[in-house]
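Participant: pasting the structure only:
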């Protein structure tokens, strides 16, 4: 759409529904975007039909199976749409996760000597893999793997140092039977680390800085097409305990406002809202 003169300004969430009219086909995935364009409604509709054709929507069966269906919901106005029969889902790996079905448990694997909870316990690959197996056996659905400590006043690693800690463990975990079906996230604020981890099989990027420590990570995650966990944090680990960063007038309102700004930045970088998970911690 951008190529044809439509600028996307907001993404909706992703929803899964039963197929309509012709029911002998897979379930539908639905979303909506808000955008701006200089095209009039008729030209915009022609552009959308051209995009459909380019993506293979040529079966000729009305309401039949098709890879994509683009429609104009509103032009120059807004309305409300009911939610009966739809459920919000998040693409994770080769799964569509419906958050309403169960509480998902995320295990934490820190490959650091100085994390506040378990620093130094899993520096060796064999210990890290053993802990990963233990997390899965205890019911973890997902495991977050981090090689950079972000405790207050921690010393920042370089990209190469972080990769040296992360990659040997990650490569072993990816290849063990217990990792099958488990969602893996990498806890990093470096774009290069995120890209390398995803290239090796990680499904999610979890950035405690929400793109403030390495702004390139937003563009990289957008290009990788994976979910992005954006967290609220003021400053960086060396300054997060400063008096000015600890002062809140209305903590809930201010955290929500600051986190919303980071969600907006991620959207503007091209990460659709259905791939963004907000972490207010």
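Facilitator: Good, I have the coordinates. Fair warning: this is a prediction, and the values are worked out from it, not measured in the lab.
Participant: rest of the way, CA atoms for contacts and neighbours
Facilitator: OK.
Participant: just checking, what packs against the helix or strand hosting residue 91?
Facilitator: Taking DSSP states H and E as the criterion, residue 91 maps to strand 87-92. Contacting strand 87-92 under the criterion 3 or more CA pairs under 8 Å, 6 or more residues apart in numbering; DSSP states H and E are the following elements: strand 14-17, strand 95-97.
Participant: And the longest one, what does it pack against?
Facilitator: Read it as strand 14-17. Under the contact rule (3+ CA pairs under 8 Å, 6+ apart), strand 14-17 is packed against strand 28-30, strand 87-92.
Participant: Buried residues, it. List them.
Facilitator: By neighbour count on 16 or more other CA atoms under 10 Å, the buried set for strand 14-17 is 14, 15, 16.
Participant: In this structure the second one contacts residue 87, no?
Facilitator: Yes. Contact between residue 15 and residue 87 holds when scored by CA atoms under 8 Å: they sit 5.4 Å apart.
Participant: which of the residues in the top helix by length along the chain are buried?
Facilitator: In terms of residue count, the longest helix belonging to the chain (DSSP state H) is helix 251-268. Across helix 251-268, burial judged by 16+ other CA under 10 Å covers 255, 259, 260, 262, 263, 264, 265, 266, 267, 268.
Participant: pretty sure residue 166 contacts residue 160?
Facilitator: No. Using CA under 8 Å, residue 166 is not in contact with residue 160; the gap is 9.8 Å.
Participant: next, the one to line up against it:
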């Protein structure tokens, strides 16, 4: 039987030791369910004030870099995070913007925009027959929200989404009450973190911590495990949940408290 996943607060001394040894630290954080509590209406989601304050303090340090990586569209993410000095990645890392406003977009995202827009219209027409289903075109990926869907419609929604993914050859993932469609290329939140380290011109062995709560965060957790460098994936959720993360914290309040403690050291 495997060892239980430790609580992230018990890992703080180790993280500080890594930070002192390397002289710098990279921090990546998901948005929904990590900085912001999950709410019935995704448009109403807002980060906890304590999380914003902690991110600002970390980003203000010369020996730290901070990035928020989300499935949300990049413009949407920027509106919700009024924090100077933080890098932001939208559409699961396909779009990235730096604190100075410099933007980068994965080339395959640009090539897929038109087809994604057409698929969104097709799914919206189908969703008209399903109460509570919302199709969100994020300009590079699609989300089909089923949080408020009639339970009897969920099987039909899944069949329609899978049919589109198979026809276009796109990657399909199931999140928390949402189906995600995105280009089937070797790019995800882990690759985005790797890109950021290179962009910051920091060594590949830089210690890196990443917090997340959903299916697409597993890409980052798995990437961290295969890195030959200090790092940790922190699952925002129950300690027994299946995940490649190596530590856990109970929710956005816990994330905010840990980020604040991290900003105070080493």
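Facilitator: Done, it's in. These numbers come from a predicted model, not from an experiment.
Participant: Provide the TM-score value for the superposition.
Facilitator: Overall, the chain-to-chain superposition scores 0.31 on the TM-score scale (TM-score structural alignment, normalised by the length of the second structure); 137 aligned residues with a CA RMSD of 6.0 Å.
Participant: Counting neighbours, go ahead and name the busier of residue 166 and residue 160 of the first structure.
Facilitator: residue 166 (24 against 11; other CA atoms under 10 Å).
Participant: secondary structure element for the more buried one?
Facilitator: Using DSSP H and E, residue 166 of the first structure sits in helix 159-174.
Participant: what's that helix packed up against?
Facilitator: Helix 159-174 of the first structure packs on helix 125-137, helix 191-199, going by 3+ CA pairs under 8 Å, 6+ apart.
Participant: what angle do the last one and helix 159-174 make?
Facilitator: What it means is helix 191-199 of the first structure. Between helix 191-199 of the first structure and helix 159-174, the angle comes out at 10 degrees (axes from the mean of the first three to the mean of the last three CA atoms, to 10 degrees).
Participant: which strands and helices sit next to the lengthiest helix in the second structure?
Facilitator: Counting residues, the longest helix in the second structure under DSSP H turns out to be helix 107-127. Judged by 3+ CA pairs under 8 Å, 6+ apart, the packing partners of helix 107-127 of the second structure are strand 134-137, helix 154-168.
Participant: Please spell out which residues along the shortest one are buried.
Facilitator: Under the neighbour-count criterion of 16+ other CA under 10 Å, strand 134-137 of the second structure has 134, 135, 136, 137 buried.
Participant: Toward the C-terminus, what is the element adjacent to it?
Facilitator: Toward the C-terminus, strand 134-137 of the second structure is succeeded by strand 142-145 as the next helix or strand (DSSP H and E).
Participant: Out of the helices and strands packed on helix 159-174 of the first structure, which gets nearest to residue 173 of the first structure?
Facilitator: Nearest of those to residue 173 of the first structure, taken as CA to CA: helix 125-137 at 6.2 Å.
Participant: how about the strand holding residue 91 of the first structure: buried residues?
Facilitator: 88, 89, 90, 91, 92.
Participant: Make TSV out of the helices and strands packed on helix 159-174 of the first structure and add mean neighbour count and distance to residue 30 of the first structure.
Facilitator: Converted to TSV, these look like this (neighbours: other CA atoms under 10 Å; distance: least, CA to CA, whole Å):
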stretch	mean neighbour count	distance to residue 30 of the first structure
helix 125-137	17	32
helix 191-199	19	25
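Participant: can you put those helices in CSV and add distance to residue 50 of the first structure?
Facilitator: Output for these, formatted as CSV (distance: least, CA to CA, whole Å):
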stretch, distance to residue 50 of the first structure
helix 125-137, 47
helix 191-199, 32
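Participant: Of the ones you listed, which is nearest residue 45 of the first structure?
Facilitator: helix 191-199 (36.1 Å).
Participant: Show me what that closest one is packed up against.
Facilitator: Here helix 191-199 of the first structure is seen to pack against helix 159-174, helix 216-224 when contacts are counted using 3+ CA pairs under 8 Å, 6+ apart.
Participant: got the buried residues for the longest one?
Facilitator: For helix 159-174 of the first structure, burial by neighbour count (16+ other CA under 10 Å) applies to 162, 163, 165, 166, 167, 169, 170, 173, 174.
Participant: next one: stretch 49-59 of the second structure
Facilitator: Within stretch 49-59 of the second structure, the residues that count as buried by 16+ other CA under 10 Å are 50, 51, 52, 53, 54, 55, 56, 57, 58, 59.
Participant: Residue 187 of the first structure is in contact with residue 198, isn't it?
Facilitator: No. Contact criterion CA under 8 Å: residue 187 of the first structure and residue 198 do not qualify, at 11.6 Å.
Participant: What strand or helix carries residue 67 of the second structure?
Facilitator: Element membership for residue 67 of the second structure, per DSSP H and E: strand 64-69.
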